[in-house]
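Chemist: give me coordinates for this.
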Amino acid sequence: MRSAYEEEVLSPALQVMTKANPSLLSSGKFYLAILPTGLVVGCGGWSPEQPGKETVEQRLGHVRHFAVHPDWTRRGIGRSVFTVCVRAACAAGLMTFECNSSLNAEKFYRALGFVRIREIDIELKPSLMLRGVLMRRNIYEDLVS
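Modeler: Take a look at the predicted model:
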């Protein structure tokens, strides 16, 4: 993330972003990509709730906490996890995914078919904001194709 953010912003942001989210981890909507050796090389999930809020919009889901081990990028790990998320979300009746993307992850989400809506400030905790991008993608088309 150093390519997109200054160290004085990134350091406190990573302290918040790398903490486990127990409700997401136990939701059944968070997935791991694990090698036969047991090494976790990727993760990601989705939720019907807007990140940091309890707000739920009918047929709208939110992509959450995607990451790929640095040694395993550009090998389809993130896309594979995303495909699992799309199938599960469609089965739950969702039609659209939104994503609060970091600036450096925008290219990844665009490759998955997301469209940039606008730049946003993502509140990681009170008085700690991270510049990001709100992105959106229709997932219903994946269900019917």
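Chemist: C-alpha only now, for contacts and for neighbours.
Modeler: Will do.
Chemist: spatially central residue in the protein, please.
Modeler: Computing the C-alpha centroid of the chain and ranking residues by Cα atoms, centre = their mean puts residue 64 first, at 3.3 Å.
Chemist: helix or strand for that one, which one?
Modeler: With the criterion set as DSSP states H and E, the secondary-structure element containing residue 64 is strand 60-68.
Chemist: which strands or helices does that strand pack on?
Modeler: With contacts defined as 3 or more Cα pairs under 8 Å, 6 or more residues apart in numbering; DSSP states H and E, the packing partners of strand 60-68 are strand 40-47, helix 77-91, strand 96-102.
Chemist: redo that, cut-off 6 Å
Modeler: Contact here means 3 or more Cα pairs under 6 Å, 6 or more residues apart in numbering; DSSP states H and E; on that basis strand 60-68 packs against strand 40-47, strand 96-102.
Chemist: one more to line up against the first:
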Amino acid sequence: MLREAVESDVPAIGALMRRSVREVFPLFHDDRETAAAARYLTEPDTVLIEDRTYYVHEAGGQIVACGGWSRRDKLYTGSGAAPTDDRMLDPATEPARVRAMFVRGDWTRRGLGRAILARCEQAARAEGFGALVLMATLPGVPLYRSFGFRELRSTRIPLPNGVFLDGVSMEYPLSTAAG
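Modeler: Alright, predicted model coming up:
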């Protein structure tokens, strides 16, 4: 069942994020990178929940996937605090942000991430956004590519402890995407 996340989901979302990183990242990253990602990329962003733009997929009473989108300027968790993080984006000139997508390792490749992306696409389009952008870590790139995101550039994502993760900046135009 895919639904909007609520505040009481935060502990389960955090646990899912950490489990997902521990299970999925080792296929793409070394132990040091995986440990850093588990520490710095797995703090639930409650602003997304407050904005009602974050979703969870439940199965058997457990949250097994989560993700969402934002109409705010922050691109990804772990990017550090910036003065413009809470600035509302202009749908006419700026893309919405896809944020904090995680799927439990034993639930990957079942369409859950795709369902969350479809919900993000529908909601952002309804608010007048012309595109979605995201900063993908390597485990997410295949999903985003298959959904129709195009790669803009490869980058190295700095984490607070000095570890860098390979990442890919990606975009999905809503104006030409099938709605």
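Chemist: the strand holding residue 64 of structure 1 aligns to what range in structure 2?
Modeler: Residues 95-103 of structure 2 are matched to strand 60-68 of structure 1 when aligned by TM-score structural alignment.
Chemist: please apply the same query to stretch 114-121 of structure 1.
Modeler: Mapped onto structure 2 using TM-score structural alignment, stretch 114-121 of structure 1 spans residues 149-156.
Chemist: for that stretch, buried residues please.
Modeler: By neighbour count, with 16 or more other Cα atoms under 10 Å as the criterion, the buried positions of stretch 149-156 of structure 2 are 149-151.
Chemist: list of residues touching that stretch?
Modeler: Residues external to stretch 149-156 of structure 2 that are found in contact with it (Cα atoms under 6 Å, 6 or more residues apart in numbering): 164-172.
Chemist: same deal with stretch 130-145 of structure 2?
Modeler: Around stretch 130-145 of structure 2, the neighbours that count as contacts under Cα under 6 Å, 6+ apart are 95-98, 167-175.
Chemist: of the residues you listed, buried ones?
Modeler: The neighbour-count test (16+ other Cα under 10 Å) marks 95-98, 167-174 as buried among the contacts of stretch 130-145 of structure 2.
Chemist: out of the residues you listed, the closest to residue 113 of structure 2 would be?
Modeler: Distance from residue 113 of structure 2 was checked for each of these by Cα to Cα. The minimum falls on residue 98, at 11.5 Å.
Chemist: separation between that closest one and residue 106 of structure 2?
Modeler: As for residue 98 of structure 2, its distance to residue 106 of structure 2 is 23 Å (criterion: Cα to Cα, to the nearest Å).
Chemist: what's the closest of the buried residues of stretch 149-156 of structure 2 to residue 26 of structure 2?
Modeler: Of all the buried residues of stretch 149-156 of structure 2, the one with the least separation from residue 26 of structure 2 (Cα to Cα) is residue 151, at 22.4 Å.
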